[in-house]
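> got a sequence here, can you model it:
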Amino acid sequence: MKTRSRKTITLLSAMVLGLLATFPLAEARKIQPEVALNAQGEKLLAEYTEKLETLGTEIAAGLPEVHAQKKAAFETARAELAALKAPREDDAEAVHKAYQAAKPLAESKALDSARPLIADLESFLAGDTLDSKLMKAAILRHGTPRGLAEFAQQGAEEKGLLDKLFADEALMKQILKSGGANGGEYGEAMQVYTAILEKSERAREVGSIFQRLALGTALQQPWLDENKKGSVNGVVHADHKNPDGQVARYLHYEKAHLAGELDPQFKDFNAWECRFITNDPYTNEELAWGREMLRNFRPDHITNPDQRWRYTRIVKSDVPYCSTRHDPSLGLPQQQAIALGGICGRRAFFGRFIARAFGIPSRRSTQSGHAAMNRWTPDGWVNNFGGWWSFNWCGPQGGEDFFLDSRAREHEESYMQVLRAQWIGDALGQDDVSLRNYGQGGGFWDGLAFYIKRAVVEDASLEQAAADAELAALSAEEARLLGESDEILGVDDEIKEIEIPEEDRKLVVGEDGAITVPAVACTGPKNNTEKVAFLDSWGGGMQIHYQRLGARPELLKYTVEAPAAGKYELTLNVSTVSEKYEVIARINRRAMVNTMLPYTKGSWQRTAPEIIELKEGRNTIQLTFRAPNRGVSIKDLQLKPMQ
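Predicted coordinates:
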């Protein structure tokens, strides 16, 4: 989870970003030359280098003796596992079977060989005696003496930020527990963190969600302007530049949280989880719109008890899989996305966007020929729209490595042992375990840290949910096809009966004689169907959602008592997310009126009035939509007598 060199890479686009993440470190160095050091920079480079060497010597002297035979057995088992080469797709079936049989045995042997060492070193790694030295060494190694000197040579203010960091052990520990600064850009991360603290009094409340959010934002996005961008070779890479800036993005979420607009679980996220909330390439305006749209258009997705699909199910229900096109007349990029639909990338991006809009940690998930996303749930991180963790990656980090790390983090005391083993490896200059190639490479201490995570997760008996086990059994192609469909694996789509309070079905007659008919006051259907959903509205009352999915059109039937015969203006209060299309109204089974639904971008808006004739007494109104249709939420119908 650490890098050895500091590389400043211009992030031109998501595609370029993904390509850069696969380059060897030597190749990445060629992309942009190192910043020249002035006299002060050379002096600082010498100081930081000497400090790292001194810390390494002192730490080495304080380490316990490692049992030679146990260490040899561990390294031999790891070498045997590394020697197994995954077969090519076109290799013979026998080759694949042999590999599948040998791999779990070799993995089990490596873990078993690590356990005696873990037991021997547990008391040492559980102690914090060397933490001050270890943390400084880890930051110096990750940021590199030269990288830190490049930053500090800019002036007293910049050097002061690094001095402040190295003097604050509590902050160093929180930063390293949270994954360190993206790309080793510790100075730039301190700039962002300091800027947020200057603007927000709440962010200065140490240990609060506001402080954790400020730190997570700074660590994940440690650049302040176009010329200071974090490397893609950090723990995880960022999703482009934040268009509104890190301070404005933090303040957006602070305001939204205080207004009660975010998920109730937001307040409990740690700084590492917060890294994956504010790191979004879309604007604050779009984030605010996303929350308002979902509250109006599909409030059921906000309260979905299946937290794997809370918020993100909007992609399956209302972002059709089709060719991706753009139309600026439809609004902001994410308004265009749901209005027009698109292929896997656009759907995954929208899912990540809407989850983050409500404060749920999410990250991209790249797969061969496919795009998906990962997201947090109370039961652990899960995949949406794609295959199992072994098929996906995010920048330089493979899916399996991220998934293992996320589960190990649930056990805080044991995870501190993981970190200390990694810090020792840093201090001694040992190589890291590969982020992309699960468990491969790395020196003794970083390799041991990896297997501590493996042991912690295995010992916790973390069982896969049935849906996860089913997803893990899919091939990459099967998972891709599932992601492109509107099907959700392991989800019970049984149509449930509901009760509609009489208060929500009551027709209201205004002083001007206008009759307001709640959408849920229909005489048919009287319950949820494949096409029609009765929903609790976010602001109170109820609404009907006529769904995009469903086999065939369905009628919404209403009965209205008119006090007098005559002409009335018929309007519907609707929320839509797609281009204009028609609703067909039939009055008393005779007259038909085609009303064009407005494109409301998820807000509530009345249709243009259509003049109809009602008879005195009982009248029937039937509404339907031609197939194929897009989803529409209806709050009420209004019949206003013409003067």
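
> use CA for all of it now, contacts and neighbours both
Noted.

> how about the residue nearest to residue 518 when sequence neighbours are not counted, secondary structure?
Spatial nearest neighbour of residue 518, excluding adjacent residues (CA to CA, 6 or more residues apart in numbering): residue 636 at 4.3 Å. Per DSSP: H, G, I helix; E, B strand; the rest coil, the local secondary structure of residue 636 is strand.

> residue 636 contacts residue 573, correct?
Yes - applying CA atoms under 8 Å, one finds residue 636 in contact with residue 573, separated by 5.4 Å.

> one more, so I can put them side by side:
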Amino acid sequence: RPDHILTSGYGWRYDGIVRSDVRYGSQHVKYDRPELQKYQNILMNGGVCGRRALFGRFILRAFGIPTTSRPSRGHGALCHWTPNGWVVNLGPGWGSGYTITRYGNDKDFLATTKARDDSVAYLKVKRAQWVGDVKGERRIYGETGGPKNLGFWYGVSLSIQRSIINKLKKKAVNPLDAIGNDEPVTIAQRIVASPVNDGVILIPAAAYSNPKQTKEVHVMTSFRGGLQIYLPSFASQGLTIMRGGTWKDNADACTSGHCMKSGGYGKYHNWGFRVALSPDIESPDGDGTCDSGLKMVELDLGDDVTLELVYIKPGTFVMGGENTEDGRFLCVEVPKHEVQ
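Okay, here's the model as predicted:
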């Protein structure tokens, strides 16, 4: 996503991909695949606060931007460095949470980042802390919450830090969820694709019609020069037609035709062919099982191919369906009918 790398605003640079590519919601997290890395699963299935903040920190660190988690009660968020100071993404502003650092309270962490902007003066803070360590004082790095058992030298360090911040008069940057998107207007309106002379024919993305009406299809600056079109992942669709199959665990719900997905929930392993055999003699107690007590027998045919023999109580069940047209997952079926 070159648009997230080249955007002029530091607030959402790089980690803006969380808002554009990581869907919000936990309903698909159960489909995480064990063979994938956790960040791949987050991109594929999305998540809520914690997973989104985790992916945002991953992207920021990949580009060398200092960042850490900044959770609050019942919510996960992140904070990261910008030239104007540290900023919170995906959560409420400073004073609403804590950091998983030595500073604990997020305001103490923020105060340290402000004071460190004057590296020469901040050395006095560190010297006072070093003397406190030699004296065996308890290490306390912030004033929030009224620290107890504050030693003399660590008290001096906090006093010096406070005076540095007051002289710098540096204000905290508002959380970006509160001030909205700081990205510039679409680049497609300002840049014309550059020509190439290596024999490759490129269709300029700037010639793409009505880019604002295509929802998740974006026109952005290309690293090769000019513009490029970014296409999102398209909705899954059934590509393989199964005839006479059934959804697993529903032996008496046979369909005469269904379009299976090539991946995700509903793909091949959720479907199968089943052969149902009725025994000649039912068990005496009439519980609907055969004499052996088995309700299903699975035969391994090799190469990960299995054949399941499923017991169905004597009676009737429905096969086929009423679909007369092909669709995304449905296809034309034989007429719905009962089987004895």
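
> let me see the TM-score of these two.
TM-score of the superposed chains, computed with TM-score structural alignment, normalised by the length of the second structure, equals 0.60; 235 aligned residues with a CA RMSD of 3.5 Å.

> quick one: neighbours of the residue nearest to residue 518 of the first structure, just the number.
20 (other CA atoms under 10 Å).

> trace residue 105 of the second structure over to the first structure, please.
Aligned counterpart of residue 105 of the second structure in the first structure: residue 398 (TM-score structural alignment).

> does the residue lying closest to its match once chain neighbours are set aside belong to a helix, a strand or coil?
Excluding the flanking residues, the one nearest residue 398 of the first structure by CA to CA, 6+ apart is residue 436, at 4.2 Å. Here residue 436 of the first structure is recorded as coil under three-state DSSP.

> what range does the helix or strand residue 157 of the first structure falls within cover in the second structure?
Using DSSP states H and E, residue 157 of the first structure falls within helix 156-167. Alignment note (TM-score structural alignment): helix 156-167 of the first structure is unmatched in the second structure.

> which helices and strands does the helix or strand following that helix pack with?
Next along the chain after helix 156-167 of the first structure, taking DSSP H and E as the criterion, comes helix 169-177. Secondary-structure packing of helix 169-177 of the first structure (3 or more CA pairs under 8 Å, 6 or more residues apart in numbering; DSSP states H and E): helix 131-143, helix 156-167.

> who does the shortest one touch, helix- and strand-wise?
Taking 3+ CA pairs under 8 Å, 6+ apart as the contact definition, the neighbouring helices and strands of helix 156-167 of the first structure are helix 145-152, helix 169-177, helix 186-199.

> ok, which stretches of the second structure are helices?
Ranges of helices in the second structure, per DSSP state H, are 2-6, 17-21, 38-45, 49-62, 106-115, 119-134, 152-168, 176-179.

> out of these, the one nearest residue 215 of the second structure is which?
helix 17-21 (11.2 Å; CA to CA).

> now that closest one: how far from the chain's centre is it?
8 Å (CA atoms, centre = their mean, to the nearest Å).

> alignment lookup: residue 117 of the second structure to the first structure.
Match for residue 117 of the second structure (TM-score structural alignment): residue 410.

> number of nearby residues for its match?
13.

> quick one on the thing from earlier: quick one, what contacts the residue nearest to residue 398 of the first structure?
Residues in contact with residue 436 of the first structure (CA atoms under 8 Å, 6 or more residues apart in numbering) are 393, 396-399, 401.

> tabulate those residues in JSON lines, adding columns for distance to residue 215 of the first structure and neighbour count.
Below are the contacts of residue 436 of the first structure laid out as JSON lines (distance: CA to CA, whole Å; neighbours: other CA atoms under 10 Å):
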{"residue": "393", "distance to residue 215 of the first structure": "24", "neighbour count": "24"}
{"residue": "396", "distance to residue 215 of the first structure": "22", "neighbour count": "24"}
{"residue": "397", "distance to residue 215 of the first structure": "21", "neighbour count": "23"}
{"residue": "398", "distance to residue 215 of the first structure": "24", "neighbour count": "22"}
{"residue": "399", "distance to residue 215 of the first structure": "24", "neighbour count": "26"}
{"residue": "401", "distance to residue 215 of the first structure": "23", "neighbour count": "21"}
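
> which of the residues you listed lies closest to residue 480 of the first structure?
So of these, ranked by how close each gets to residue 480 of the first structure (CA to CA), first place is residue 393, at 14.4 Å.

> if we ignore the residues flanking it in sequence, what's nearest the closest one?
Per CA to CA, 6+ apart, closest to residue 393 of the first structure is residue 399, 4.7 Å.

> that neighbour touches residue 383, doesn't it?
No - contact criterion CA under 8 Å: residue 399 of the first structure and residue 383 do not qualify, at 9.8 Å.

> give me the common contacts of those two.
With CA under 8 Å, 6+ apart as the test, residue 399 of the first structure and residue 383 both reach residue 389.

> residues contacting the residue nearest to residue 393 of the first structure?
365, 389-393, 436.

> let's see 7 Å
389-390, 392-393 (CA atoms under 7 Å, 6 or more residues apart in numbering).

> so what's the residue mapped onto residue 55 of the second structure from the first structure up against?
Using TM-score structural alignment, the partner of residue 55 of the second structure in the first structure is residue 350. Residue 350 of the first structure is in contact with residue 334, counting by CA under 7 Å, 6+ apart.

> ditto for the one 5 residues further on
Residues in contact with residue 355 of the first structure (CA under 7 Å, 6+ apart) are 311-312, 362.

> how far away is it from residue 349 of the first structure?
10 Å (CA to CA, to the nearest Å).

> and residue 622 of the first structure, by the same measure?
For residue 622 of the first structure, the distance to residue 349 of the first structure - CA to CA - is 38 Å.

> so how far is residue 259 of the second structure from residue 137 of the second structure?
70 Å.

> same check on residue 70 of the second structure?
For residue 70 of the second structure relative to residue 259 of the second structure (CA to CA), the value is 45 Å.

> which one of those two has more residues nearby?
Regarding residue 70 of the second structure and residue 259, a neighbour count based on other CA under 10 Å identifies residue 70 as having more, with 28 against 21.

> trace that one over to the first structure, please.
Per TM-score structural alignment, residue 70 of the second structure is aligned with residue 365.

> now that match: closest residue in space, sequence neighbours ignored.
residue 373 (4.5 Å).

> what about the one you found, neighbour count?
For residue 373 of the first structure, using other CA under 10 Å, the count is 27.

> pull up the gap between the match of residue 117 of the second structure and residue 210 of the first structure, please.
21 Å.

> ok so, going back, and of the helices of the second structure, who's closest to residue 238 of the second structure?
Nearest to residue 238 of the second structure, of the helices of the second structure and by CA to CA, is helix 38-45 at 18.3 Å.

> which residue numbers in the first structure go with the closest one?
The aligned range for helix 38-45 of the second structure is 333-340, by TM-score structural alignment.
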